[in-house]
Structure formats: C-alpha cells, structure tokens
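Peer 1: Could you look at this predicted model? Sequence included:
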Amino acid sequence: MQAALKMLRLRSRITPLCLQSVRSASTAAASRNESFATLEDKDRNFFREVLGDSNVITDTDALQPLNEDWMGKYAGKSKLALRPKSTEQVSKVLAYCNDRRLAIVPQGGNTGLVGGSIPLFDEVILLTAGLNQVISFDAVSGTLVCQAGCILEHLDSQVSAQGFTMPLDLGAKGSCQIGGNVSTNAGGLRLLRYGSLHGSVLGIEAVLADGTVVDALQTLRKDNTGYDLKQLFIGSEGTLGVVTAVSLLCPPRSSSVHVCYLAVPDFATTQKVFVKARQRLGEILSAFEFFDQQALDLTLKHLEGIRNPLPDTQTPFYLVVETSGSNEEHDNEKLQSFLEEVMEEEMVLDGTIAQDSAQIAGIWGIREGISVALKHAGPVYKYDLSIPVAEMYDLVEETRQRMAHLPVEVVGYGHLGDGNLHLNVSCQKYDDEILRHIEPFVYEWTAARRGSISAEHGLGQMKAECIRYTKPQPVVDLMLQVKNTFDPNGILNPYKVLPQVMAVAQ
C-alpha cells in the first residue's frame, strides 16, 4: 500500500501569543457591583464542608488559567474556584452564594470567544468539569442524557459506537463541554444539516440562583404541556441558572461521508456554488464553509502538519463542502454530478475530493485550524456575525479598507450555509487605536442590514453593552425582567449578556 494516497484532482482548464489583557469598547464602562459581598474565610470553610478540600481551589497558580481566556484577551481576579460533583452540591453552593450575595461565574471548557466564562472582578468560579457522567443512552431513539461537564468529543465517540453522532461539531470539541455548548447555543460546522441546539435539546436540568433545581430533563420529542422553559436556558450563558444535565436527540451516524475542497474566483461565485449545492445535493448536504486566501496563508504559516490540498492554485476564496448520507454509490454519484456542473459552468477553478478519512481530516484541519492559527499569529479581535449572505464579505473588504494604514491582517471565513461570518483582525498587540477603527463600525454596519452581532458565540462580557444593535429596547427590557425573575440578586454571571447599567439599576 502506498504511504499516502493521492487525492482525485478536479480542474476546469488547467490541471508567540501576547497575554496582555484588554477590555473592548463594549465592556470599558464595567465597574464592580458593590452590592456583591467579598469573599471571607467563613465562605471558604462552608464550601470545603460541602465539596471537600480538593474541590475548593484557592491556590494562585491553579486559579491563573481559570481567570484567563485562551486568547489572552480577558482576565479576572477570582480568588476561589469550586468543583462540585453533583447537582445537589451545585444547589447548596448557589443557595449559599445567593444568601451571601457572592457573585458566581459558571465555567466549562473555557473555550469561549467573548469572555463569557471569565470573571471580570472577584466572582467565584463554578467549574462544571466534575459533572462528567453519561446518565443514559437510548439506542432506539438516539436520546442521550448526560451531565453538563461531559466533553463534546468524548460524547461523540460514545454515541458513535452505537451508530449515532452528536448534532454539534466544533473546532474546540476536544475540550469544550456540552453544558457550555448548550448555555451558549453553540452553532458549529453542521448547523446547516442538524439545526441549532434549540431543536436538538430535548430537556435540561438547571439550578437557579437560590438553589432551586429545575428538573426539565425530559427525553420526549413531543411535549406540549405549558411553557417550554428549557429554551430559556439555551443560549442564556449562565445568567439565568447553571445547566447541570442535558438530554439531546442524536441523529444516526452517516455511513457515507464525502468532503471536497474547491477554489473559486470571487465571493459572488461562492454563493452560486452554494445554490447549486442545495439544488443538486439536497438532503445529503451537511456543511458548506468558506474562507479567504488570507485565512489559508495564516493557517499554513502557523500550524504544523497542515498541507494545502491545492498547492498549485491561488485564488481569493476556498470552499469546504461535505455530504453525509447512507448510500455510498448514490451519494458519490450526486457529488460527482454537482462537481461536474460547477466545473463546466466555470464556477470552480480547481478542486479535490478526499479519498479517505485521513484526507477528510486534513481538509477539515484547515478550516478548523484557522482560529488556532490566528491565536499563534498574535492578539486578535474576533467578530461573529449573522449577515445576509450576499453582503457577508462586503464587511471584510470595508474593514480592510478602513484599516489599510494600520499593522493588521483582516481575515474572513465562516459558515456560508447559514450566513455566519467570522471577521478577525489580527495584530501584534491589543491597541485602542486599532479598536477604534473596528468598533462601533462593525456593529453599526451589521445593524444597518438587520443582522446579528452574535451569530453563535454569545454576548459574554465583550458585547453585553452592544445588545441593542440587534435587539430593540422593548425586547432588551423583557430579557431584563426574565433575568430579575430567575436571579433577583443578580449573582449569576454578572456583567454579561445584558447591559450593566440596566442590571445594576434594578
């Protein structure tokens, strides 16, 4: 057997990270809520009685990575982290914190991009990693029930053994936790096929600020009795309650998966290719991703082991198209027909189809590696936006023009299939002058097109003050009413999601 299999080529005509902490414009005005208590010895003693000494973390070195996000952009000053092992322990911790008015920040895998799981000040960090048990899996319905601290990739491996797959796939799947995924309504690479977690989550167990356990951990697909309360916790980023367990509907794992990597001449053509993909691939189309040449160059430069599938081709845009089905012959025939059509119509300049799982992983490694490569390149300002597909890349080009005189690299990539742009500005250091050229321009540009300033990353501390760019004031007011009902003392993940001035004023 050859050491490496060549990919099938399709041609039309010719065959060091800065750890400087920064606050964005959206969080610059944040100040500590003085109604919150400060930590005392009696508090630490109580937590040790409930959790045991080993699950109460006070060591400065151990706290340091919990106080910082993986990008080195956000940093807090928490002096205490707690690691409960059961819902009962979470309930006791929250009830105590609520009585004492100790602010608390839930933290899962700490893979977020908007500072949602990082304290701003001295909030207590509540780690969900100890809640890591799979409770049950129904191999008939595909229903998984598990605790919030289970790692996404581990769950996918477990359900895969029984012929199913997780309805969510992220670049951070090796470390992100399902509770955090649900709490942020994470989107991922295959939302085009499986939809958002609002549809995949069947039930939730959560603990409110006063310690009340909300047991809505149903496994039924149809339940029309009263309000669907679980939906409030999906995407609430830990501000309404701490998710401790979830039940999810896992789809059958596809036995026939194909991935192709295509080079296209301009962004308008990427849209034409997407329309053809939906028409010709239909029900087997599972992902449609795009990235620009700048993103590819950064990834090839900063990540070892990444290879360019089209080394002889350079073009402004690249696509990763995936199909997932159950009939290899049928799926391959549909994919080949689609590719022949887009090649004949000169939409695609060059392309390649992965011939085995290693090559599939290699292609996905480029797309999933962009975010990591940007981190290696230096500090980065990241924006996650929903924009009408026809105008997605206009924002990248306009941002590039605005910042042409600054020492930055503007990169655009994302989920073309659901209109989600990831705009990234890579630089050598976080700088107010750079930020002034990005914000509020990016938010105003998005709002003018009735887009969303957060497509899948959430608001966290980065965008809490900017929610009005997407939501009108009456909607924000209603959200605040919900927050005050579930968490009247405001101890759960404060300074996040909702504008601080409004929250403090209540």
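Peer 2: Thanks, I have the structure now.
Peer 1: C-alpha from now on. contacts and neighbour counts both.
Peer 2: Fine.
Peer 1: need the helices for the stretch 351-500 of the chain, in chain order.
Peer 2: Ranges of helices in the stretch 351-500 of the chain, per DSSP state H, counting those that start in this stretch, are 357-377, 392-402, 432-438, 441-448, 473-486, 500-505.
Peer 1: Alongside the first one, take a look at this:
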Amino acid sequence: MSPHLSLLRNLPKYLRPSAPRSSIRPLGRALHGTSIAFAGHLPPRNAGFKKIEEQDRAFFRSILPEQAVRTSDLGPFNTDWMNKYHGKSDLVLFPRTTEQVSKILKHCNDNSIAVVPQGGNTGLVGGGVPVYDELILNMSAMNKIRHFDSASGVVVCDAGCILESLEETLGAEGFITPLDLGAKGSCHIGGNVATNAGGLRFLRYGSLHGSVMGLEVVTADGTILDNLSILHKDNTGYDLKQLFIGSEGTLGIITGVSIWTPPKPKSVKVALVGLDSFKNVQATYEKTKTHLNEILSAFEFWDKESLKLVLSHSIQGTRDPFDDQYPFYVLIETHGSNAEHDDAKLQGLLEDLMEGGEVVDGVVAQDESQSQSLWGLRESIPEACSKAGAVYKYDVSMPQSVLYQLVEDMREHMRSKGALGSKVTDVIGYGHVGDGNLHLNISAPKYTDEVQSLIEPFVYEWIQGHRGSISAEHGLGVMKGAVLPYSKSPEMIGYMRKIKEAFDPKGILNPYKYLPLTESK
C-alpha cells in the first residue's frame, strides 16, 4: 500500500456538510446595478411584429384564468438571472394545458406577435428572456407528472416540471433523472430539453438526445405534434424530436417530455484529489477510465483560482479540505450497485494515482453529507464568480489535449492588453474533462463594451482554430447566434435556416436568437 494512501481514508473532521446540493439556486440579483447592451449584439426590432394590443389581451383572457394573464411587476420575467439581458415585455401568460398553448400560438401566428418561451429562466445566454416586447409564454403552471412506468423507467411529464421535484418523485420509486444540474431547484425539464443541457453526469448517462424517448410540441401555427413515445426502439420515419432537442424554442414550444430514467445507484462514492499540473489532470482521467470504467459517473476539474474565489466568498459554508492549495482539483464520483466492489475499485485507482505521482493529495467522502460538501466546492463556483462582480461566461468544448490551454492563453491575452488586475479581475477555468467541456469565466467589476471587445472575438477565433464548439451545453440564445459561423459552415447554417422556415415561416418563435440574423428577420 502506498504510504500516502492514509491521506485518502477519511475526510478531515473540520469539513462540515454544506447546504444540500439541491438547494443551490440562481442568484436572481443585480450585479452592481449594471445591465448590458453591447454594440452590435442586438439587432433592431423587427417592424413586422405586431405590438400587443388590448384586443389581444382580451383574447388571452378568454382562454386563460385571470391570474394566468400577468401585466404588471414583470421585471423578473424580463431579466435573466445574471442581470445581463433585459427585455421590455408587458405581458406574461401562464398556460396550464397543451390546448391553451396551441390556441395562444395560433393567435400569435395569425397576428404576427412574437413569443419567447420561458422555463425556470436559469439560462446563461439570454435565450429565455425577451429582446424587445415579445409575449412571454411561461411554462411554470404546466408542472404535472402524467405517467411513470417502472418496468421501462420512462416518465412522461409536463414541460414545466422542476428538475428537483421530478427527481424527488422518481426517487420515491427508486429512480433518478439522467440529468443533474446545479440549478435543479429552479430549472424546468422542458427548458433542459430545449437547450439540450449537459450537466454533471454526462459521462454516465449521456446526452438528452439519447435519454428523451418522445416529445409533445406545439409549433408556431398552433399544431400539436404528439410523439410522447415510451418506446426505446421506434425506427419509423424521421426522428423529429431530435430537431426540438437543443432548438431553444425556435421551432416549437415543448409542452410534454417522455424521458428514460435510470435506477437509483445503490452505491455512490466521491473523492477529491489535488494535482500540480493539468497534464496530471489528463493522466488522472486516463487512469480513472481504466480503473472505474462502467461505474464512473462524474469527473470534474477546477483550478486554484476557482477554489480561491469560492473560499473568499464563503459560498454555502464551504471549507478547504486540504492543508495546502494545489494548482488543480479533480472530483471523481461513481454510481454502482455494490459498495464493497466500488470502494475497492476506487481505492485501487487512488493508490495507483498516488504511487504514479499524478495526485499529490486527496480525500474520500465517508457519507452522503461529506459527498455534498465536496460537490459543494464544485457547484459553488458559478455563484462565487457572480458575487465577485460581473462575470463573462463562455461554455465551450474542444479536444481534451488543449482543454486548459484556452484559460492560460486568455490570461496571457488579458495581461498583454494591460487588463488583468484592472479591467479584468481574474480568469478561471473549470468543467467536465471527460467530454471536453470547459467553463471559461472572466470576472470584472462591471459589464462593459471594452471588456467584451477584449474577450471577443479572441475566444471564438481560438475555438475555431482548435476545431472546437462555441457552445458545449449552454446553448446559443441571443449571446451566440451571431457567432455561430465560428463553429458551423455556411452550408450547415443554410440548412438550419430552411428547417426554421419550415416550422416557423413568420419567425415569431424566440426571434433575434440562435441563428445569425438576415436582413429580413
């Protein structure tokens, strides 16, 4: 046994459990009273869209309860949770049925009224809030679980079900959702599907493109597409549901979701290790795949700057589990069915890593509360960034070999421009090593055009040069629609436009977003 392995046996007693992971919510607060409206990012309002009139409100009141038509105190619905994007809608509707959604969209399409679908409003690219005065279609009142089949593990539910509530209901049946997010207490499953959210356990349970069995969608003209299949195999015709997964409400409004759910793991193990280089992070991942293979559920990394930010703001009562701070940290989680077997595999991995020199130090959680404490370090990073001031978030993917190089290059770029330490507070990196997904965060005292111009197009040109993606899991929204050509060819974008026009010829669904704008749209 390695002489260092004793370090991995028990979590330090002073590391107390933080608040439960599911209690983490978006902040929903102003960042130093600033807002953002970067030059060139917002197109002019489409004059072809009708402004909502009293006769439109009267129609909506004829099909919805009075309390489901809201015309005042709309600030929270017009603003994203980072206080970065702001719309000016004066009407929010809360439909309760798919039929109501259908009638609303038919009226909007007939009258050229632009619509923005909204879930829990936890997005990071401005996809769920208006750009101008679009009608907001909030799905929170559609929150019922319609059916659960324990034999197949498939649940059918409304789009407005909160992910955490869905998980609690499934947990009582011995199942979990295949998706796990820090914002699970606020986000909606329909919004998760509409953005193709990736989450923390992508390694084990994969993409929503694989776990979603079927969808119920209302298109722009009010047509209801009912494909709430519970079948694992259905090879009949084009798989239209795949078009709506990740389409961010630009092709239709998701009202119902049929999704496969895995059995709740009988054994969950969590370890946190400290490393002295990103090269060793990569080597650790290679060994982890070999040792843990079928039980590996998460492999998360963050840098020293991320941890310092979390500790400096005392997020969720987090504490440093180590005596010394290391350049990099990796959290490893397993989901299995035999605790003794899983523990032996994890200990074998950690011993190999310590003897091989990839890992300098580490701890293993001994119970669920300690697991929550270790996860708290990772999930508190976004909140810590926001508490530090304005934060420019870039969710990108690239080959694993250059995953952290972007963070280092961005720091050097800011330093060369004389911005690091003045206009830019810090540059940090964290994310999902297994799927090449980096979360690059640049914190600054406030949002300004000057800082944005330092970041863009540098970040997108860097990604393009490494054949990466400008959005790994957060989507495009209003933030990235215009820069889609950095990731997709003109031919690909051209076919995307044809699909958009086929489903929404008037362009009323979530306009000004997702695709590069044309003069007519």
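Peer 2: Looks like it arrived, so ask away. Quantities reported herein were computed from a predicted structural model and do not represent experimental measurements.
Peer 1: Provide the TM-score value for the superposition.
Peer 2: TM-score of the superposed chains, computed with TM-score structural alignment, normalised by the length of structure 1, equals 0.95; 492 aligned residues with a Cα RMSD of 1.4 Å.
Peer 1: Redo the helices of the stretch 351-500 of structure 1 as TSV? Include distance to Phe288 of structure 1 and mean neighbour count.
Peer 2: Formatted as TSV, the helices of the stretch 351-500 of structure 1 follow (distance: least, Cα to Cα, whole Å; neighbours: other Cα atoms under 10 Å):
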stretch	distance to Phe288 of structure 1	mean neighbour count
helix 357-377	11	19
helix 392-402	14	17
helix 432-438	27	14
helix 441-448	22	17
helix 473-486	32	14
helix 500-505	37	14
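Peer 1: Next, count neighbours for Leu406 of structure 1.
Peer 2: The tally of other residues near Leu406 of structure 1 (other Cα atoms under 10 Å) stands at 12.
Peer 1: With Asp210 of structure 1 as the reference, name the closest of the helices of the stretch 351-500 of structure 1.
Peer 2: Shortest distance between Asp210 of structure 1 and the helices of the stretch 351-500 of structure 1, using Cα to Cα, is found for helix 473-486: 8.7 Å.
Peer 1: The top helix by length along structure 2 vs structure 1, average offset?
Peer 2: The longest helix of structure 2 (DSSP state H) is helix 339-356. Following superposition, helix 339-356 of structure 2 is found to deviate from structure 1 by 0.3 Å on average (mean Cα distance after the TM-score superposition for structure 1).
Peer 1: list the helices and strands that helix packs on?
Peer 2: Contact here means 3 or more Cα pairs under 8 Å, 6 or more residues apart in numbering; DSSP states H and E; on that basis helix 339-356 of structure 2 packs against strand 267-275, helix 278-292.
Peer 1: That helix maps to which residues in structure 1?
Peer 2: With TM-score structural alignment applied, helix 339-356 of structure 2 matches the range 328-345 in structure 1.
Peer 1: what's the answer for stretch 297-313 of structure 2, then?
Peer 2: So stretch 297-313 of structure 2 sits over residues 286-302 in structure 1, by TM-score structural alignment.
Peer 1: That stretch vs structure 2, average offset?
Peer 2: Mean deviation for stretch 286-302 of structure 1: 0.7 Å (mean Cα distance after the TM-score superposition for structure 1).
Peer 1: Show the end-to-end separation of that stretch, please.
Peer 2: The straight-line separation of the ends of stretch 286-302 of structure 1 (Cα to Cα, to the nearest Å) is 28 Å.
Peer 1: List the residues that contact Ile204 of structure 1.
Peer 2: Shown in contact with Ile204 of structure 1 (Cα atoms under 8 Å, 6 or more residues apart in numbering): 215-218, 230, 243-247.
Peer 1: hmm, back to that, residues of the match of helix 339-356 of structure 2 that come out buried?
Peer 2: By neighbour count with 16 or more other Cα atoms under 10 Å, stretch 328-345 of structure 1 contains the buried residues 331-332, 334-335, 338-343.
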